[in-house]
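Starting from these lines, generate the structure:
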Amino acid sequence: MTKLRCDSAKGRTLAPQRPNAGVEAAYRKALTDLVEEMAASVDYWVKANYRKIEPQVAQDASPASVLQGIMNKLTARWRTRFNEVADELARRFVRQAQGHADRQLSLDLQRNGFAIKFKPTQAMKQTAALSAAENVTLIKSIPEQYLSQIEGAVMRSALAGGDLGTLTADLKQRYGITHRRAAFIARDQNRKVGEAMTRTRQMGLGITEAIWQHSHGGKHPRESHVKAGRDKLRYRLDKGAYIDGQWIFPGSEPNCRCVSKPIIPGFDD
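Got it, this is the predicted structure:
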């Protein structure tokens, strides 16, 4: 791969690379559709069986064993469903994120006078594989957390002699939490994967440093990130910026919208 050098002694900065809203939207829809499908199934079977045994709930604990059996079946079913789709869903998302990152970087390089045709590299393959593996784990964690919470709610209600109305409200709340978590995974991973792909490409081009740029977005910005942007903090792409006692990259922290401005080395570098 060509190693970039610009005709300036001090080098030149490229524009920040930003995540693609369309890639995030597609991933979010895929995840939330699965969550909605799972929640509808759980809601139907839990309520149908709870309704049958509700008169007994306040009298003895035997209905709890029936509900436990239902939850065991639902957990097995939806764990299998998510496991079946996790790998392909994660790989498709990573391919889309990589495609956007490559196109955005290529266009910016063209605007700066560099015509680069990207090719598959071992470093990019490794970044893609690691990104996909992380997303497979996150996808599989969705039913694990949700169904564990649902099982706890159902069993507590049965043992306490709770009514179906109260349990229904609890089921709705748990669904909302899981739906928001799926959306967060899509948003958070879209930033992280895009940043990792772009950074890998940049290092392959001989770019070693970047400048931290704060997004100026969000209701509660991290002061340390604001300061890094104000100071135009320069950091190494292979190491990250040392902020709040750890080495991080823009967008790597939850809800961080910061970006980087990569520096093409000059002839003095």
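
Only C-alpha atoms from now on, for both contacts and neighbour counts.
Noted.

what's the closest non-adjacent residue to Val136?
Sequence neighbours aside, Ala86 is the residue nearest to Val136 in space, at 5.2 Å (criterion: C-alpha to C-alpha, 6 or more residues apart in numbering).

list the helices and strands the strand or helix carrying the one you found packs on?
In the assignment (DSSP states H and E), Ala86 maps to helix 62-111. Where contact means 3 or more C-alpha pairs under 8 Å, 6 or more residues apart in numbering; DSSP states H and E, helix 62-111 is packed against helix 21-57, helix 122-160, helix 164-204.

Tell me which of those sits nearest to Lys219.
Closest of the helices and strands packed on helix 62-111 to Lys219 is helix 164-204, at 16.2 Å (criterion: C-alpha to C-alpha).

Now do the following helix or strand past that closest one: everything it contacts.
Per DSSP H and E, helix 164-204 leads on to strand 209-213 as the next helix or strand towards the C-terminus. Applying C-alpha atoms under 8 Å, 6 or more residues apart in numbering, the contact partners of strand 209-213 are 13, 228-230, 232-237, 250, 258-263.

let's see 10 Å
With C-alpha atoms under 10 Å, 6 or more residues apart in numbering as the test, strand 209-213 has contacts from 13-14, 16, 199, 202-203, 225-241, 249-250, 257-265.

How about the contacts made by the residue nearest to Val136?
Counted by C-alpha under 10 Å, 6+ apart, Ala86 has contacts 31, 80, 92, 132-133, 135-140.

Now the buried members of those residues.
31, 132-133, 135-136, 138-140 (16 or more other C-alpha atoms under 10 Å).

Pick out the most distant pair among these.
Pairwise distances across the buried ones among the contacts of Ala86 peak at 15.9 Å for Leu31 and Ala133 (criterion: C-alpha to C-alpha).

Alongside the first, I'd like the structure of this one:
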Amino acid sequence: MAKTVPQTRYPHAAEAAYFRDIQRLVTELGKVTLQVFDEQIKPQIKLYGQDSHGYIMDGPLDVIQRAIEIIKGLSLGIFVSTEILNICTRFLNAVNAQSKANIQQQARIIGIDPTQSEPWLDEFMRSSINENVSYISTIRDEFFPKIEAIIYQGVKNGQSIKAIRDQLVERIGMTQNRAKFIAVDQTGSIFGQMTAKRHQEMGVEKFKWSTSHDDRVRQAHRVLDGRVFAYSDPPAEGLPGTPFRCRCVAIPVFDD
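Below is the predicted model of the structure:
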């Protein structure tokens, strides 16, 4: 007979804080981009449009390139490696704290605390932190080729300044969406891996799939809600939390 155990609580606070931290970096990057565009690039676009030869080799295009390099330089003061590391470390610590609290409550049923000795945890934390540092750094690395293409293609195709600026604003918004994706995806994935590892470390062989029970749950996961699976034979979707942007959790099943 399966015993009733406390729910596995998803780390919503950790996810929200992580998104705020990444969003702050992206917002600052966006502000710098638009400020340099308005102050330095916009006047050069006007000059470019006034010249019949287009200044292909020098003139306004060279100034525009230097302005883009200024944005890149300023971004280094935003995406500081130590700050990114601190953001990721805080995030992993918060997810780990929620996971440990869940496991400690659930393990009381069998009278143990499996979190007292976890030799696997240090390496898991280090690798997860490094992975997330890479994700955040990639946001900046992928941003500049996009805005360079928007500006140069817009100038050479004769687009209006407003049209070019609007595309930059749209790109900044897409980068914000990327930040949200990272926060949600990594929270679910890391939390799901921690939960599965800790359940199995304390001898749990089965889990019950539980969704977040809101309108954002994908249909493929709705049909899994409440079903019991063996950790050795999970459903095709994988373990709860590990699919992209999954907020589902695993509840341990203790069999007498």
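
Closest one to Glu195 of the first structure out of the buried ones among the contacts of Ala86 of the first structure, please.
Nearest to Glu195 of the first structure among these: Ala132, at 14.1 Å, using C-alpha to C-alpha.

measure the closest one to Thr178 of the first structure for me?
21 Å (C-alpha to C-alpha, to the nearest Å).

my guess is Asp141 of the second structure contacts Lys72, does it?
Yes: Asp141 of the second structure is in contact with Lys72 according to C-alpha atoms under 10 Å; the separation is 9.5 Å.

More neighbours: these two, which one.
Between Asp141 of the second structure and Lys72, counted using other C-alpha atoms under 10 Å, Lys72 has the larger neighbour count: 19 against 12.

dump the residue contacts of that one.
Lys72 of the second structure is in contact with 29, 32-33, 66, 78, 140-141, 143-144, counting by C-alpha under 10 Å, 6+ apart.

still on that earlier bit, quick check on the contacts of strand 209-213 of the first structure: which are buried?
By neighbour count, with 16+ other C-alpha under 10 Å, those hold 13-14, 16, 199, 202-203, 225-226, 228-229, 232-235, 237, 240-241, 249-250, 257-265 as buried.

In strands only, show me those residues.
13, 234-235, 241, 259-264 (DSSP state E).

Can you tell me which of the residues you listed is closest to Gly22 of the first structure?
Val259 (18.3 Å).

And Glu263 of the first structure? What does it align with in the second structure?
Not quite, residue 263 of the first structure is Ile, not Glu. Under the alignment (TM-score structural alignment), Ile263 of the first structure maps onto Val253 of the second structure.

same question, Ser106 of the first structure
Match for Ser106 of the first structure (TM-score structural alignment): Gln104.

what's around the nearest residue to its match once chain neighbours are set aside, how many residues?
Closest residue in space to Gln104 of the second structure, ignoring its immediate chain neighbours: Asp113 at 5.7 Å, by C-alpha to C-alpha, 6+ apart. Using other C-alpha under 10 Å, Asp113 of the second structure has 15 neighbouring residues.

what's the answer for Lys206 of the second structure, then?
22.

now for it: what does it line up with in the first structure?
Using TM-score structural alignment as the criterion, Lys206 of the second structure maps onto Glu209 of the first structure.

distance of the residue at minimal distance from the centre of the second structure from Asn86 of the second structure?
In the second structure, the centroid-proximal residue (C-alpha atoms, centre = their mean) is Ile182; its distance is 1.3 Å. Computed as C-alpha to C-alpha, the Ile182 of the second structure to Asn86 of the second structure distance reads 16 Å.

do the same with Leu29 of the second structure
Taking C-alpha to C-alpha, one finds Leu29 of the second structure at 18 Å from Asn86 of the second structure.

What of Pro252 of the second structure?
32 Å.

now Met194 of the second structure
Counting by C-alpha to C-alpha, the gap from Met194 of the second structure to Asn86 of the second structure is 20 Å.

Neighbour count for those two, which is higher?
Between Met194 of the second structure and Asn86, counted using other C-alpha under 10 Å, Met194 has the larger neighbour count: 19 against 14.

Please say which position in the first structure Thr138 of the second structure maps to.
When the first structure is aligned by TM-score structural alignment, Thr138 of the second structure is paired with Ser141.

now Phe229 of the second structure
Checking TM-score structural alignment: Phe229 of the second structure goes with Arg234.
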